[in-house]
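Asks: sequence and predicted structure are below.
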Amino acid sequence: MSNEHYLHNPLIHADRRLGRHRSPWVRQFDCTHIAPLIICRGPIRKEAMDVFREMGISHFGILLSEKDSITYQNALAPELRAMTDPDRIHRVPDYTGANKEERDQRIRQIINIAHDNGYNAIFAGYGFMAEDETMVSAMEAAGLNFIGPCSRTVHDAGLKDEAKRTALKAGVSVTPGVDNATALTLLKKHPDAAALKALAHEKGLAVDAALFDDDSLALEDLADDVLAASYDKGIDLYTVDELCETLTEVVEKMATDYPENRVRLKAISGGGGKGQRILGIGEAARTPELAREILNEVKTTGVGDNKNILVELNIETTRHQEIQVLGNGDWCITLGGRD
């Protein structure tokens, strides 16, 4: 089958220049002033380029990882064939960096590329980088429009542990499991509010002093507050070995509670299926091995990285449904979904 069905399919391609619409209300959503830098890769990058052109956006650029050039030396992706101006192809060592320090460097590099080349917006696609709160907040602070959720929303919904806690507070059912393994690990070493307060003082962490005397705050939540301050400062309060020990204990308990089910380990960040491993029945001893694989895969092995990993019951018969939602805090609409 040729690609003509895709190239000339009216259900895929259309004139999206809203500034030419007959309705004044629709015309206010004209986007021709947007100049986006596309920082994702793969098919979504080409799709974004097509849609931006159909929206009347003429000035946009893309990142090109040096690793792509090394891996695919003799290949030329469709989006590169379509980019006739080489000045709009910006080379970077890789897209995300291998650790926290490199990620911060890459974020600064992306911001500099945008400022130096007249881009006023960032498009990160979906999953992985698009769910990186640090990156989104840095783009906002640099005066760039991030095409996607704001950093606060990414924090509340993009991190899987925060998303589960938000869902639980709203009375929404979630997959059985543990979402605070790092807090449990910290509490093994500092088991009460006084010990956590002493730790925060010793490490110079910016934690609201009133929290340590708040009897309504669960100890595990207080531990999470201390951990959040440690991530902001870029220091570790636990080792990977200590975390793996806690994760193993959690997996063993889940195996007791659900003896006929496998267990899924899942990184709190990332997307596109990254950072997930399944432990078979009776495989709790493999937890440290798989946990380290996850941390390496989502690149959270650096000092000061949030290394939390979810432990969940693996739902064997399920379907993955994604619903796109757009809202402003007062109202929201759904934009369709995919199975």
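Replies: In hand now; what should we look at?
Asks: CA only for contacts and neighbour counts going forward, please
Replies: Will do.
Asks: residue 113 should be in a helix, yeah?
Replies: Yes: counting by DSSP: H, G, I helix; E, B strand; the rest coil, residue 113 falls inside a helix.
Asks: any idea how far it is from residue 283?
Replies: Separation of residue 113 from residue 283 (C-alpha to C-alpha, to the nearest Å): 47 Å.
Asks: mind listing the strands for the stretch 201-339 of the chain?
Replies: Here the stretch 201-339 of the chain has its strands, by DSSP state E, counting those that start in this stretch, at 263-267, 276-279, 309-313, 322-327, 332-338.
Asks: could those strands be laid out in a markdown table, adding mean neighbour count and distance to residue 24?
Replies: Listed next are those as a markdown table, based on neighbours: other C-alpha atoms under 10 Å; distance: least, C-alpha to C-alpha, whole Å:
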| stretch | mean neighbour count | distance to residue 24 |
| --- | --- | --- |
| strand 263-267 | 24 | 46 |
| strand 276-279 | 19 | 47 |
| strand 309-313 | 23 | 48 |
| strand 322-327 | 11 | 22 |
| strand 332-338 | 9 | 21 |
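Asks: relative to residue 227, which of those is closest?
Replies: With C-alpha to C-alpha, the closest approach to residue 227 among those belongs to strand 309-313: 14.0 Å.
Asks: got another, please set it beside the one above:
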Amino acid sequence: MFTKVLIANRGEIACRVIRTCRKLGVRTVAVYSEADATAQHARLADEAWPIGGPRPQDSYLRGDAIIEVAKKSGAQAIHPGYGFLSENADFAEAVEAAGLVFIGPRAASMRKMGSKAGAKQLMDARGVPVVPGYTGEDQSPALLQAEGDRIGYPLMIKAAHGGGGKGMRIVRESGAFAAALESCQREAASAFGRDRVLLERYIGEPRHIEIQVFGDAHGNLIHLNERECSAQRRYQKVVEESPSPFLTPALRAQMGAAAVEAARAIDYVNAGTVEFIVGTDGDFYFMEINTRLQVEHPVTEMVTGLDLVEWQLRVAAGEALPQRQEDVRQHGHAIEVRLYAEDPAQGFLPGSGRLEVLRLPEPSAHVRVDAGVVEGDTVTIFYDPMIAKLIVWDLDRPRALARLREALADCEIVGPKSNIDFLEKLVRHPRVVEGSIHTAYLDRHLDEVLPRDEGLPDAHLAMAAAACLLHDEAATLDQATTSPDPHSPWAIADGWRLGHAGERLLHFTHGSERIELHAQGSGGHYRLLDAGIETRLARAAAVAGRLVAEVDGQQHRMRARADADTVTVHDGERRIRLSRVPAYRFAEGASATRGDRLNAPMPGRIVLVKAVPGQDVAEGEELLVMEAMKMELSLRSPRAGKVSAVQAVAGDFVDADAVLIRLETP
């Protein structure tokens, strides 16, 4: 076994690798960019080295800098994690050439999977089922049209060198083929530098099921059963689980055997994932092999009881696989979701900012949390906005789903917007509960799972008020204990004043709604007045981590958290967040219209400025392009008008809400 390993990655995967290394007594070396100087992976590792600027191309994609750190630090091997350089064959070769061990597959195996067309031809030759299609080198439009007509419609045109849904078109009839081909080739050339395409039969309502494979240098190669990842949005996985609710034991065995054969076809060593598309009739077809550890590997670990990173380290160190195929078990059911700093209401726009509050469930035999940040850390604009992975396990799928709902309800994120509400709604959707969702469902029915304003129930508002009142009373008492007279009657936060009953004002905003409550009482017993309507609260107190109170004679029990700025209550199914507003700001009323300026929706770098002062612009016209969270955002005019000022130039880094363009007042 190695004595020291460098981890060429960041965030939760780096922290996760560090945990296993520590368990095995292996020292770890972290690398970090300027943006990650105080990141958790750099703090958890035994030593950490800087490798460059905040942008990935200036740091985590600099293979030469990473290898240099490995040699200087005395590391014997490099674990690439996933993303960045994990599937870069040139980097794997450079690691080996430097006398170090790459903890992953051989470069030759990666290269065989580098071309989708070549991979498909290879698998077809080995008897692994592939979708009927065309992968030839002749790319003349006439031949491609003829091949499309031969395959039949609907079919897919896909970029041969690419991924992430780019360079992909669905064609439903012969007459639409030529235009779709031209569009696909243009996008492929722009995104990947090559416009070669392949054609495939389009499988309607497909399932996405992948098989975890593992090989060693001694010729052993096995699979560790499947994960289903059919809940997807724009080709990105949203829910991952094992075992698949769709597979029968017979189909599982067939797919497992095909996955092992696919891995043998490229002489695979270490961890990999063979991905299949599965039709409604159970026919399955090879898609690709991911030559690395997958983001969703924890669900496999939860149902098999294995540590896949430990297996990676042992195999890379020359050991044989710890188990044979017949030893692999599958016990219970595991599900994973990912918590992101993103705004589902704004097209899942990635977010950034300081995590003012980060509450995640307590780890247990049923709940696992893989995170790369803690409360107080900042989600930066330079990398993927994942906050944590939430993985649950129980004896069967219904119980695992119940665990997941409880675990999500225990999560609280204040700072950047998050996808928690979206996930909570998604895991209650009938198609997810039934296990019948397919890869295209969410894109067609996204409105069914997007959070929407459903009003503010009276009981939730009363419980939120109780949480705030109890918080304020406790804060006042805490402050009094440090004062010269901790027993002073003025240290009681009950609102009492000489000559009249005590009253406290609570001001909230909930969406566009502004709420003012008049509260009397203390110690968990309150009288609330909202626009003249009275509500009585009795015996409000924290009991076993929940707020319990009687609201007009009916007892309620909810999760509740309040501070000086926000309050959140959760009844087990629905989360309500309110912003607390100081009295002077509440009196000012709603903020002024922002139709005369264009603001940055998040921190980022200005890539292109199209507007100039004096220019007449139409509503929705693109005025700037900014880059943030590994994506480009088109910023458009909020209304028609004339540009009065441009306050950014290409290359500027701007903060969230910074004014970039001003329009003349009509």
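Replies: That came through fine. Keep in mind that what you see is a predicted model, and the values were worked out from it rather than measured.
Asks: I'd like the strands of the stretch 201-339 of structure 1 as a markdown table, with distance to residue 165 of structure 1 appended.
Replies: Formatted as a markdown table, the strands of the stretch 201-339 of structure 1 follow (distance: least, C-alpha to C-alpha, whole Å):
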| stretch | distance to residue 165 of structure 1 |
| --- | --- |
| strand 263-267 | 15 |
| strand 276-279 | 19 |
| strand 309-313 | 12 |
| strand 322-327 | 19 |
| strand 332-338 | 21 |
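Asks: go through those and name the closest to residue 34 of structure 1.
Replies: Of the strands of the stretch 201-339 of structure 1, nearest to residue 34 of structure 1 by C-alpha to C-alpha is strand 322-327, at 19.1 Å.
Asks: please tell me how far the spatially closest residue to residue 160 of structure 2 that is not a sequence neighbour sits from residue 143 of structure 2.
Replies: The shortest distance from residue 160 of structure 2 to any non-neighbouring residue, by C-alpha to C-alpha, 6 or more residues apart in numbering, is to residue 197 (4.8 Å). Look at residue 197 of structure 2 and residue 143 of structure 2: by C-alpha to C-alpha, they are 12 Å apart.
Asks: again, but for residue 226 of structure 2
Replies: Taking C-alpha to C-alpha, one finds residue 226 of structure 2 at 38 Å from residue 143 of structure 2.
Asks: structure 2: which residue goes with residue 133 of structure 1?
Replies: Counting by TM-score structural alignment, residue 133 of structure 1 corresponds to residue 89 in structure 2.
Asks: ok, which stretches of the stretch 51-200 of structure 1 are helices?
Replies: In the stretch 51-200 of structure 1, the helices defined using DSSP state H, counting those that start in this stretch lie at 66-71, 78-82, 100-116, 133-141, 151-153, 160-169, 181-189, 193-203.
Asks: so which residues make contact with the first one?
Replies: Which is helix 66-71 of structure 1. 91, 92, 93, 94 (C-alpha atoms under 8 Å, 6 or more residues apart in numbering).
Asks: list the buried residues for it?
Replies: Using 16 or more other C-alpha atoms under 10 Å as the burial criterion, none of the residues of helix 66-71 of structure 1 qualify.
Asks: then the longest one?
Replies: Neighbour-count burial for helix 100-116 of structure 1, counted by 16+ other C-alpha under 10 Å, picks out 100, 102, 103, 104, 106, 107, 108, 110, 111, 113, 114.
Asks: quick one, it and helix 133-141 angle?
Replies: With axes from the mean of the first three to the mean of the last three C-alpha atoms, to 10 degrees applied, the angle from helix 100-116 of structure 1 to helix 133-141 works out at 30 degrees.
Asks: which strands and helices sit next to helix 100-116 of structure 1?
Replies: Helices and strands touching helix 100-116 of structure 1, by 3 or more C-alpha pairs under 8 Å, 6 or more residues apart in numbering; DSSP states H and E, are helix 133-141.
Asks: mean offset of the helix it packs on relative to structure 2 (after superposition)
Replies: Its aligned residues in structure 2 lie a mean 1.9 Å from helix 133-141 of structure 1 after superposition (mean C-alpha distance after the TM-score superposition for structure 1).
Asks: could you check how far that helix is from the centre of its chain?
Replies: Mean-position distance between helix 133-141 of structure 1 and its chain equals 12 Å (C-alpha atoms, centre = their mean, to the nearest Å).
Asks: read off where stretch 522-537 of structure 2 ends up in structure 1.
Replies: Stretch 522-537 of structure 2 maps onto no residues of structure 1, going by TM-score structural alignment.
Asks: just the buried positions in that stretch, please.
Replies: For stretch 522-537 of structure 2, by 16+ other C-alpha under 10 Å, it's 522, 523, 524, 525, 526, 527, 528, 529, 535, 536, 537.
Asks: returning to what we had before: so which of the strands of the stretch 201-339 of structure 1 gets nearest residue 152 of structure 1?
Replies: strand 322-327 (13.5 Å).
Asks: that closest one: how far from the chain's middle?
Replies: 16 Å.
Asks: any idea how far residue 35 of structure 2 is from residue 11 of structure 2?
Replies: The value you get for residue 35 of structure 2 to residue 11 of structure 2, if C-alpha to C-alpha is used, is 12 Å.
Asks: equivalent analysis for residue 147 of structure 2, please.
Replies: Taking C-alpha to C-alpha, one finds residue 147 of structure 2 at 45 Å from residue 11 of structure 2.
Asks: which one's more surrounded, these two?
Replies: More crowded of residue 147 of structure 2 and residue 11, by other C-alpha atoms under 10 Å: residue 11, with 23 against 16.
Asks: so who does the residue nearest in space to the middle of structure 1 touch?
Replies: The centroid of structure 1 falls nearest to residue 131 when counting by C-alpha atoms, centre = their mean (2.4 Å). The contact partners of residue 131 of structure 1, by C-alpha under 8 Å, 6+ apart, come to 154, 158, 159, 269, 270, 271.
Asks: nice, that's everything, thank you.
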